[in-house]
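> The amino acid sequence is not available; the structure is as follows:
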């Protein structure tokens, strides 16, 4: 199947600059394409996943992707999709962010020396050596103010104001496309739909510079993917705890798995089309299963499995599933210390110095029960669980066997209130 047909049936194409021309170009060539990622944090989040996976889809179809890390443009700030100006980071911070993002991209894309092996580039390499005079004479002259003001990324900011710094972002991104076209024969830029103006500006710059040199018109193309919205009106990629990061330290594989498995029924099939590489035949079967037996959540589990394995690997997926099953069944003794750290990251925790403390004292000291009297009643009534097992001994003394790897004890009071005890 043609890559564009596959993207179309997954509803992954928002706009193309020339659908017929691009289709023919992809049929006749191993096409080099790129997408840019500005290092605004030390990790990508799942809002970046769609364009990253688009690069991977083209790579699987035999084309050569370039992951462009915006070490230069990241010091300027993209006004697209924002109502206020970004705060500027120092060069050292941006470099650190750039290195982290490159490592994350390498985990998803195949960086190698094969014909269609992905490569990472950093636009700091060419933007940092570009003088202001060269920039104005050789690049800026090709952009009229009227042309730039008409672009959505600029027009949407005029009411609240836009600095000259961010105003020039479009030109810098256009220069990236021209540079990659000239040095790497990159003929296709992809991005979110908010990047349409920047992409078409880059194509125009390439054509103008070639015309200036009396060269034949370049065959260059642009393609955008839809910006993701959720059916319940909330922002995609956000939870009560903040962004869902690709970095397993910032968002654990268990949290990552939970994000996907808790997808709204109205979104799950759409997200499977967007983010997974499952064949449409299987996706259609999952859709029928969802319609006939939504309570089984088969599609949700499949989405969570595919995404966790893709981003964090098979071992992390198995760990996330093990934690999920343990929490569902209450069999917490099966978890090791690392799994407890993941699964109980956000529950109240207390550091305890005395390991063989009386259970009543532990409940009070950790703020689990408000008083010793209440603690005794909780224990007597069977409301207290140690590592998933009910304990009804009022005079119980905590044992070494209650500590997982001598680091943690999980106390549950009632049906759902968990507390994590940490030991020094």
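Received the coordinates, thanks. Everything numeric in this text was worked out from a predicted model, so none of it was measured. Numbering: from 1, shown residues only.
> okay, CA-based contacts and neighbour counts for the rest of this
OK.
> Compute the number of surrounding residues for residue 328.
10 (other C-alpha atoms under 10 Å).
> and if you look at residue 105?
So residue 105, with other C-alpha under 10 Å, has 23 neighbours.
> list the contacts for it?
If a contact means C-alpha atoms under 8 Å, 6 or more residues apart in numbering, then residue 105 has 52, 67 as its contacts.
> Which helix or strand contains it?
helix 91-108 (DSSP states H and E).
> how about the helices of the stretch 251-400 of the chain, start to end?
253-261, 268-275, 280-292, 298-312, 314-329, 337-343, 359-365, 372-380 (DSSP state H, counting those that start in this stretch).
> Number of residues surrounding the closest residue to residue 208 other than its chain neighbours?
Counting by C-alpha to C-alpha, 6 or more residues apart in numbering, residue 208 lies nearest to residue 142, which is 7.1 Å off, once chain neighbours are set aside. Counted by other C-alpha under 10 Å, the residues lying close to residue 142 total 17.
> do the one 5 residues further on as well
Neighbours of residue 147 under the rule other C-alpha under 10 Å: 10.
> what sits against it?
Residues near residue 147 by C-alpha under 8 Å, 6+ apart: none.
> a helix runs through it, doesn't it?
Yes. With DSSP: H, G, I helix; E, B strand; the rest coil as the criterion, residue 147 is located in a helix.
> I would like the residues contacting stretch 341-349, please.
Against stretch 341-349 from outside (C-alpha under 8 Å, 6+ apart): 252, 253, 254, 255, 323, 324, 366, 418, 419, 420, 421, 422.
> Included below, for side-by-side comparison, is a second structure:
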């Protein structure tokens, strides 16, 4: 059986680690308790967080016990960003986000059995902590010169960094110490952008308790041009379906670049590496079929939103372009797909025509251009070629009495919502 470290390595999931041989030995000796943390600085987790959740799941599947920390206290402050000081959210807002994110992460791991996951909140051990005790018990272990040398701190010294954000590393390090003491946690995982915070926790445990623990960081996931993966034209790709619809989520993976799609398959899915190698060969032979992208989108959407939503998103992607029945799409999926495609709103009282729909949806620059598209046989409503540019969009031309899919040619698709 492949060692979990070898699997993580083969999938490109290890950017940094402390003493790899010692970590391997500890993981081989028996179940290890490990943790990964998430700060509620937004109402939902996103694709970058998903990589951490799935890494935690891989370790659990290998027989180890996860602690999922949601930072009720660290979320009140926020990890320093190079861009500048964070805006602090209210305690009520952060408390609400703690509950939402705890619910999100809970879907990805098992809570039963000897390696069942445990949810923890660092507010439990910081809420009653006095400033004096914090400075005496934690602060004394942190040399200021090392804190100043951290990349994010040094980059902010000229522009300014508050003492609050400067001290964030102490709070995260204390999390590791507390989990080491309370749960016997000996491994922290996280993204490579957290490596300084993670290793500071390792050092704190050594200084405070003479304990030896481990750290492992995943790489920053990027696009081919080096920019951060997980952003689209419409913004961050969230895990919450109310913030990013399952259809939009599916589309974000379908659009993966040819040069990166196999890498994402290794990192974000549980498909065996041997099977991914076959997909890689098929993709290299016929990249135009986008077999790798379709498999990636289906797998990750299933993991996050379930098989039904993944199937609906896949059906919608084909139906919009005439490769499936639009009438078979659930209305929420159809609505999400058309909003993602830039659907426009029109009023039924204005008795909008096909020409109006083509212009409003952006598929034609003018009414005369819209009429030419109809005359040339290149205009479609609900995948049916239209011949009368003045036909009013009503009755049977509307899906769910509201929506119309408008297409020009084979590839330009949008829609309208008639209200």
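Thanks, I have it. Computed from a prediction, not measured in an experiment: that's the story for all the values here.
> TM-score, when you put one on top of the other?
Superposed pair, TM-score by TM-score structural alignment, normalised by the length of the second structure: 0.92. Supporting alignment: 414 aligned residues with a C-alpha RMSD of 2.3 Å.
> follow-up on the earlier one: could I get the helices of the stretch 251-400 of the first structure as a markdown table with distance to residue 34 of the first structure?
As requested, the helices of the stretch 251-400 of the first structure are exported to a markdown table (distance: least, C-alpha to C-alpha, whole Å):
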| stretch | distance to residue 34 of the first structure |
| --- | --- |
| helix 253-261 | 27 |
| helix 268-275 | 18 |
| helix 280-292 | 26 |
| helix 298-312 | 20 |
| helix 314-329 | 28 |
| helix 337-343 | 35 |
| helix 359-365 | 56 |
| helix 372-380 | 60 |
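> Ok, which of these comes nearest residue 101 of the first structure?
Taking C-alpha to C-alpha, helix 298-312 is the member of the helices of the stretch 251-400 of the first structure nearest to residue 101 of the first structure, at 13.0 Å.
> and for the closest one, what span of the second structure is it aligned with?
In the comparison with the second structure, helix 298-312 of the first structure aligns to the range 291-305 (TM-score structural alignment).
> with the first structure superposed, average distance for that stretch?
In the superposition against the first structure, stretch 291-305 of the second structure averages 1.0 Å from its aligned positions (mean C-alpha distance after the TM-score superposition for the first structure).
> how about the helices of the stretch 251-400 of the first structure, which one is nearest residue 149 of the first structure?
Nearest to residue 149 of the first structure, of all the helices of the stretch 251-400 of the first structure, is helix 268-275, at 32.4 Å by C-alpha to C-alpha.
> What is the distance between that closest one and the centre of its chain?
Relative to the centre of its chain, helix 268-275 of the first structure is centred 15 Å away, using C-alpha atoms, centre = their mean, to the nearest Å.
> The second structure: matching residues for that one?
Helix 268-275 of the first structure maps onto residues 261-268 of the second structure, going by TM-score structural alignment.
> shouldn't residue 201 of the second structure be in contact with residue 173?
Yes. Contact criterion C-alpha atoms under 8 Å: residue 201 of the second structure and residue 173 qualify, at 3.8 Å.
> Between those two, which is the more surrounded one?
A direct count of neighbours by other C-alpha under 10 Å for residue 201 of the second structure and residue 173 places residue 201 higher, at 25 against 21.
> now that one: how far from residue 178 of the second structure?
Here residue 201 of the second structure is placed at a distance of 10 Å from residue 178 of the second structure (C-alpha to C-alpha, to the nearest Å).
> Equivalent analysis for residue 253 of the second structure, please.
On the measure of C-alpha to C-alpha, residue 253 of the second structure and residue 178 of the second structure end up 38 Å apart.
> of the two, who's got more company?
Higher neighbour count among residue 253 of the second structure and residue 178: residue 253, with 21 against 16, using other C-alpha under 10 Å.
> can you pull the contacts of the nearest residue to the more buried one once chain neighbours are set aside?
Leaving aside its sequence neighbours, residue 253 of the second structure sits nearest to residue 297 (C-alpha to C-alpha, 6+ apart; 4.8 Å). When contacts are counted by C-alpha under 8 Å, 6+ apart, residue 297 of the second structure touches 250, 251, 252, 253, 254.
> Mind telling me what the first one corresponds to in the first structure?
In other words, residue 250 of the second structure. Residue 250 of the second structure maps onto residue 257 in the first structure, by TM-score structural alignment.
> excluding its backbone neighbours, what's nearest its match?
Once flanking residues are discounted, residue 257 of the first structure sits nearest to residue 304: 5.2 Å by C-alpha to C-alpha, 6+ apart.
> Now do the contacts for the residue nearest the centre of the first structure.
In the first structure, the residue lying closest to the centroid (C-alpha atoms, centre = their mean) is residue 46, at 1.9 Å. If you count contacts by C-alpha under 8 Å, 6+ apart, residue 46 of the first structure has them with 237, 244, 245, 246.
> Among those residues, which one is most surrounded by other residues?
Going by other C-alpha under 10 Å, residue 246 tops the contacts of residue 46 of the first structure with 24 neighbours.
> correct me, but that residue touches residue 44?
Yes. If you go by C-alpha under 8 Å, residue 246 of the first structure and residue 44 touch, sitting 5.7 Å apart.
> quick one on the thing from earlier: so which of the helices of the stretch 251-400 of the first structure comes closest to residue 40 of the first structure?
helix 298-312 (19.8 Å).
> What's the match for the residue nearest to the centre of the first structure in the second structure?
By TM-score structural alignment, residue 46 of the first structure lines up with residue 47.
> distance of its match from residue 304 of the second structure?
10 Å.
> Now do the shared contacts for the two.
residue 239.
> picking up where we left off before, where's the residue nearest to residue 253 of the second structure relative to residue 148 of the second structure, distance?
In terms of C-alpha to C-alpha, residue 297 of the second structure sits 42 Å off from residue 148 of the second structure.
> Also residue 126 of the second structure?
In terms of C-alpha to C-alpha, residue 126 of the second structure sits 24 Å off from residue 148 of the second structure.
> so who does the counterpart of residue 285 of the first structure in the second structure touch?
Under the alignment (TM-score structural alignment), residue 285 of the first structure maps onto residue 278 of the second structure. Contacts of residue 278 of the second structure were listed using C-alpha under 8 Å, 6+ apart, and none were found.
> ok, now with 10 Å
Neighbouring residues of residue 278 of the second structure by C-alpha atoms under 10 Å, 6 or more residues apart in numbering: 284, 292.
> try residue 73 of the first structure
36-39, 94, 122-124, 127-128, 166, 168-170, 172-173, 176.
> Give me the subset of these lying in helices.
94, 124, 127, 166, 169, 170, 172, 173, 176 (DSSP state H).
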